[in-house]
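1. Below: sequence and its predicted model.
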Amino acid sequence: MTPREDHELLPHGRQLAVTWSIPDAAGGMTGAMLRRSRSFVRLAGAEVDVLTFDARTDYPAVRERLEARGELVPGLRIRNLYEELRGDPADAGPGTVVSREVARGVRVEHRRADGSLAVLDEQPRNDGVRRRITAFDREERPVRRWESAWACYADWIADVSGDGPAFAIVDSKTAARFMARVHLPEVVTLHVVHNAHLSGRGRPLGPLRASRRDALSRPERFDAVVFLTERQRADVVTLLGDGGNLAVVPNATPAPIDPAAPEPAADDATRDPASVVVVAGLTGRKRVHHAVEAVALARANGVPATLRIFGSGPERARLDAAVHDRGLAEVVEFAGHRTDAAEAFAEASVTLLTSTSEGAPLVLLEAMSRGCVPIAYDIPYGPADLIEHGVDGFLVAPGDVQALADAVRHVAELPEADRARLRAAARAAAARFGDAEVVARWGEVQRRAAVRHRAVPLPAFEVGRLRLRRPGDRLRLSARLEGVPDGAGVLVRLERRASGVVLRRRAELRRGRVELRLTPEETAFLGEGSLHVGFVVLDGDRRAEVTAGRVHPDTRPLPRRVTAGARSRLGRARRRG
């Protein structure tokens, strides 16, 4: 892609990055969001506001840490809802948050640095009273009240956006839950899916993760839903259909922040060929114990492999025990969570990625851009989109620890010239994901989303007679849609809410009548029992949706349905007679 001129990279309007918080041990999502925002500032001349909604009171210190690391630059601001509701100047010191249990409920008080009450958050009560949030001035007089947290969030976003157009890129899946329901005239909403969307192993037909259901079961509520890889977008289309607002924008290569850093290729000859590094949170999903086992197997085969692990998390004790049990205490180092962990890739020979699932792991781009050869499980999503097996890295079957060990041994025993070619190819692969190309693609997606946002909604429609039948192994649906324009497309949503099972299919609309017949595989995926049914009508960029309610499939075979229908008609005729 050839980038536009700098001033045309992004459309005119405010740029917002919507996340829930900036954690101290920030992971890949936060890092990708901040890097994208910096590239918007640097390449497109935009100013970016990062909006956060958590109640931490030390955001001045957060900003100082990010500025010291070069992750917060002029033109990139971090703004927090409660900090702005308190209205404290930057040098007034942090506020406080006090939670008190009172009769039939909980009161959370957000106080200013001077002790005055700024916000009172009254949590829902058992007697049915809903949540209420009240803002106070410095004399503690109420000045604004909201009957829900989401209403408060939406008002703040509207205040931040101002009167002109704004583009809100929603990174956090927590924030996506309420942003899916924020509809402001001048705010175009785009949701980035940073990780796998399925909770089970079934792919592409599988239950949505609980944290993803609100946003992804009805993706048309966003002006665009953006995936990091084409494979994930294709899987979502297979499961949920394409309402015309799905896009792919990869993460940019997270190269070293310091542009004056020396050329890493000069250090390749000094790398230990058997040195391994892992940068990952120490959680069950990351399966770092597989890396420990792979190093143990490699050493058992005569490879003097060593391992450095950067990260923290609840699996640390388990990993300590595994290292001790395998007699690896002298060759495995736990370096903890460090903001400069990526620099370890410039020293190590290979990196291992052992997760159960990913979105598009930034850690691979970080490694490849520094000439560190990636060895990754071929999981959804990301590794196969970044690595060409045997050329710039290696893909192995998910869970195959012996294959990880064999790949470590293979790289360690290569002639130096072959290893150098691997490292050069890894750097070249990472260079494909440059900032300019990625920002230009974001500009195209935002322009398309803005067109969709401005489209006039379709008039409301009604669902007439709805039938759901399952006489055998194929579910069949028929319904009448009243008020739907000729030529419109229809997506039928079938949902089992308790389990996260959602399937959406395009259906034929003829003279106001919808007919849908699922395959045996799709029918088995939906399972037994009643389903919640809904419809999305699409006419170009215009759309409307309606929920038809909960329907129990009729499982009677055709002869029984015909007989029952005849008896019913006969009964009605007798009553009329």
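-> Yep, it's here.
2. only C-alpha atoms for contact and neighbour calcs from this point on.
-> Will do.
3. Distance of the spatially most central residue of the chain relative to residue 40?
-> For the chain, residue 193 is the residue whose C-alpha lies nearest the centre (Cα atoms, centre = their mean; 2.8 Å). Residue 193 sits 19 Å away from residue 40, going by Cα to Cα, to the nearest Å.
4. which residues touch residue 353?
-> 278, 286, 364, 374, 375, 376, 377 (Cα atoms under 8 Å, 6 or more residues apart in numbering).
5. which SSE is the third one in?
-> With the criterion set as DSSP states H and E, the secondary-structure element containing residue 364 is helix 362-369.
6. List of residues touching that helix?
-> Here helix 362-369 makes contact (Cα under 8 Å, 6+ apart) with 28, 32, 251, 253-255, 279, 342, 345-346, 351, 353, 373-374, 383, 386, 423, 426-431.
7. In strands, which of those residues appear?
-> Within the contacts of helix 362-369, residues falling in strands by DSSP state E are 279, 351, 353, 373, 374.
8. which one is the first one nearest to, not counting chain neighbours?
-> Which is residue 279. Spatial nearest neighbour of residue 279, excluding adjacent residues (Cα to Cα, 6 or more residues apart in numbering): residue 310 at 4.7 Å.
9. Now do that neighbour: how many residues are near it, please.
-> By other Cα atoms under 10 Å, 22 other residues sit near residue 310.
10. Same check on residue 108?
-> Using other Cα under 10 Å, residue 108 has 16 neighbouring residues.
11. Quick one: list the elements packing against the helix or strand hosting it.
-> Per DSSP H and E, residue 108 falls inside strand 105-111. Using 3 or more Cα pairs under 8 Å, 6 or more residues apart in numbering; DSSP states H and E, the elements in contact with strand 105-111 are helix 81-86, strand 96-102, strand 117-122.
12. and the angle from that strand to strand 117-122?
-> 160 degrees (axes from the mean of the first three to the mean of the last three Cα atoms, to 10 degrees).
13. list the contacts for residue 193?
-> Residues in contact with residue 193 (Cα under 8 Å, 6+ apart) are 171, 173, 225, 226, 227, 228, 359.
14. before we go on, here's another structure to hold up against the first:
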Amino acid sequence: MNSDPTARLLPAGRHFAVTWSLPSEFAGRTNAMLHRSRSFASEGGAPVDVLTFDDFRDYSALRGVLTERGFLSEGTRILNLWEDLPAMAEFISSQPALDSESEESPFASYSPLSTQPSAKLVELEGPHKRLARYADDGKTLLQVDHYRSDGSLLLSDRHDAKLLGVHGGRSLTLCDAAGLPIQEWGSAWGLYRSWLDYVLAGEQAYFVVDNKNTARFMASYQREHAVVLYQVHENHLEDPSAGFASELTASAEEVFPRLEGFDGVVFLTEQQAVDVRRRYAQAGNWYVIPNGRSLAAAPEADSARSERTGMHAATLSHRKRVDHSVRAIHLANTTLSAPVGLKIFGDGSQRSQLEGLITDLSETGNVQLMGHVTNAQSHFKDASFSLLTSTSEAFGLVIVESMAAGCIPIVYDLPYGPASIITHGVNGFLVEYGNVEELARCIAEFVDMPPLEVQKMRQAARTRADDFSDANVVRQWVEAMNHAAEGKRTKGIDHTVEIEDSACLYSAGGGLEVRATLRLHLQQPIWQERVPAFYCRLRLRPGEAFFRVASTGFSKDAAGRYAVRFPFESDVLNAMGGSTADVFLETRIGETTTVTRMPLAEVKAAPRVYATVHGNMSISFA
């Protein structure tokens, strides 16, 4: 806890955590977001508002539940768009109307359900009244009207704004207390941005965005007084073992092409930041800040600990691979004179399969499924060791929580968290990724270690966990926010780019190098600290996915021409497979970026470079 409760460490201004929705039961990402918000309030001295945008949860009831469970505390609160919307409508109604020179009605798409007597309506569940209209197929949503508690129309949201009854075009119309239209947006993002403007009221603000559903539109929220940081919570690769250029997860595909739209991007580990940098270069402010934890969770003694019992806290899903832990316990017990036990905290789709596996392995007396609990971390003080066998993690806060309680983590060396936290054999154990037999051997060796060595490891684990204290982590956030705010105040230099020549070369190792000669035309001279930065982007068709590299330096001749070179690793070319990629040059000076399509002159009878059957270079001029 901040020793001086009146001291403020976080930058002046309002602070927000941005997510789409807050369920009453949630997993790691939401837990980490709420914990960070509480630590900002307690250690950073700044209250935090958690912003939510969904229209189907009763937040008036949820606030009480989360407060009772300790997820909300003094200095943290939840704001919801739909709870605020009536007051926002009243505020808009009180503002002077803007004169319009357009002869077209400003609310041409406004057609509330009350004016459509033949429409078949469906009442939706939720905290406020909502009526929906669907297409004839009964599935395609065409309109939702939202109502105030007094029954008046609050907002009419049409998904058939171009032609009534035909899906296409969006129109969201806000109404005053009398049900008359006062403002219209052509997209949900427009409504969201207006709500943020209403909440901020022009104040300086800092946003930390925590999920993909809000990240896409928050990247478009560009305000001089708003610093927007995106927190990467999850592993961004479907199979991290396949390399940095391998397939992205669905959420990363949506968000990562927009990373430079944020004032800063925060990764949980340096390893993940390095992999993303190899894929995209770094065309903005990136930071590495781990998840924090409360020091109060550490136990004072180990007297109540069961020395031959471990625990695994995880959702029972395919990605968490809890069956690996069960199999490892079984294998360890085939070699031990006294059995080792395991308590599994969590629930999910794999529960019935795990129950069957435990029975088949005759481990019902040793392995217990404890179900979902809201405070699984409190059980680390009772266990001797913990297991983590996921396919991937972005950090693995559960490891830190285990170490803080003196519970020794025995985990797969998976991307990206464990190796950033654990020193093998000192404060925990790193096991070869996916190797159940090695996991079993490590468990067996640990439970038979001399007591003094075990106690030494437990103390080392607690000491390492202190590095992730809320106080330390909040200080890192303060530095990142200040740096991002300073970068936002840095002005760019307007410029145009003229590409005079370009080339594409293959290397013997399977790599690719793009070269260009160009001129910069500046609106003002470049100061010494504003050296231009050059990037080359390969954007895959169709869609927004791309790979990008920074130039390996550049030269400038006496005539003012820049020569730049961009090497792409062979892994990138292999990952692109049979795709077609468009080539772009990005030139950044300060905070101004110019994107130019890379030209290539058509050459008649262009030579074709190819490898012979013996792997040698030949050129065909045919």
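-> Everything's here; your move. What you see is a predicted model; the values in this text were computed from it and never measured.
15. follow-up on the earlier one: superpose on structure 2 and give me the mean offset of the helix holding residue 364 of structure 1.
-> Its aligned residues in structure 2 lie a mean 1.0 Å from helix 362-369 of structure 1 after superposition (mean Cα distance after the TM-score superposition for structure 1).
16. neighbours around the closest residue to residue 166 of structure 1 other than its chain neighbours, how many?
-> The shortest distance from residue 166 of structure 1 to any non-neighbouring residue, by Cα to Cα, 6+ apart, is to residue 14 (4.4 Å). Counted with other Cα under 10 Å, residues neighbouring residue 14 of structure 1 total 19.
17. thinking residue 14 of structure 1 is in contact with residue 167, fair?
-> Yes. Residue 14 of structure 1 is in contact with residue 167 according to Cα atoms under 8 Å; the separation is 6.1 Å.
18. Now name the helix or strand holding residue 304 of structure 1.
-> With DSSP H and E as criterion, residue 304 of structure 1 is part of no helix or strand.
19. Just give me the match in structure 2 for it.
-> Using TM-score structural alignment as the criterion, residue 304 of structure 1 maps onto residue 339 of structure 2.
20. Spatially nearest residue to that match (excluding sequence neighbours)?
-> Nearest residue to residue 339 of structure 2, sequence neighbours excluded (Cα to Cα, 6+ apart): residue 333, at 5.2 Å.
21. can you tell me which residues contact that neighbour?
-> By Cα under 8 Å, 6+ apart, the contact list for residue 333 of structure 2 reads 339, 340, 444.
22. Could I get the contacting residues of the first one?
-> By Cα under 8 Å, 6+ apart, the contact list for residue 339 of structure 2 reads 308, 333, 366.
23. mind redoing it with 10 Å?
-> Taking Cα atoms under 10 Å, 6 or more residues apart in numbering, we find residue 339 of structure 2 in contact with 308, 309, 329, 330, 332, 333, 363, 365, 366, 444, 447.
24. returning to that earlier point: distance of the match of residue 304 of structure 1 relative to residue 304 of structure 2?
-> Note on residue 339 of structure 2: its distance to residue 304 of structure 2, by Cα to Cα, is 19 Å.
25. before we move on, the earlier item: for the contacts of residue 193 of structure 1, could you give me CSV that also reports distance to residue 501 of structure 1?
-> CSV is the format used below for these (distance: Cα to Cα, whole Å):
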residue, distance to residue 501 of structure 1
171, 23
173, 18
225, 20
226, 21
227, 20
228, 23
359, 20
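26. Out of these, the closest to residue 108 of structure 1 would be?
-> Closest approach between the contacts of residue 193 of structure 1 and residue 108 of structure 1, by Cα to Cα: residue 173, at 24.1 Å.
27. So what does the closest one match up with in structure 2?
-> The alignment partner of residue 173 of structure 1 in structure 2, by TM-score structural alignment, is residue 212.
28. Please enumerate the helices of the stretch 201-350 of structure 2.
-> Counting by DSSP state H, counting those that start in this stretch, the stretch 201-350 of structure 2 has helices at residues 212-218, 250-255, 270-280, 322-333.
29. Quick one: average offset of the last one versus structure 1, please.
-> If I follow you right, that is helix 322-333 of structure 2. Compared with structure 1 after fitting, helix 322-333 of structure 2 deviates on average by 1.2 Å (mean Cα distance after the TM-score superposition for structure 1).
30. repeat for the second one
-> Superposing on structure 1 places helix 250-255 of structure 2 at an average distance of 2.5 Å from its equivalents, by mean Cα distance after the TM-score superposition for structure 1.
31. So which residues of the stretch 351-500 of structure 1 form helices?
-> For the stretch 351-500 of structure 1, helices defined by DSSP H, counting those that start in this stretch occupy the ranges 362-369, 383-386, 401-413, 416-431, 435-454.
32. do you know which of those lies nearest residue 148 of structure 1?
-> With respect to residue 148 of structure 1, and counting by Cα to Cα, the nearest of those is helix 435-454 at 25.0 Å.
33. The closest one maps to which residues in structure 2?
-> Under the criterion TM-score structural alignment, helix 435-454 of structure 1 matches residues 470-489.
34. same deal with stretch 151-158 of structure 1?
-> Under TM-score structural alignment, stretch 151-158 of structure 1 corresponds to residues 190-197 of structure 2.
35. average gap between the matching stretch and structure 1?
-> Mean for stretch 190-197 of structure 2 is 1.4 Å (mean Cα distance after the TM-score superposition for structure 1).
36. In that stretch, which residues are buried?
-> For stretch 190-197 of structure 2, the neighbour count (16 or more other Cα atoms under 10 Å) marks 191, 192, 193, 195, 196 as buried.
37. And for stretch 450-464 of structure 1?
-> 450, 452, 453, 458, 461, 463.
38. Report the spatially nearest residue to the fifth one, omitting neighbours in sequence.
-> Spatial nearest neighbour of residue 461 of structure 1, excluding adjacent residues (Cα to Cα, 6+ apart): residue 483 at 5.1 Å.
39. which residues touch the nearest residue to residue 44 of structure 1 once chain neighbours are set aside?
-> Spatial nearest neighbour of residue 44 of structure 1, excluding adjacent residues (Cα to Cα, 6+ apart): residue 6 at 5.1 Å. By Cα under 10 Å, 6+ apart, the residues touching residue 6 of structure 1 are 40, 42, 43, 44, 45, 46, 436, 439, 440.
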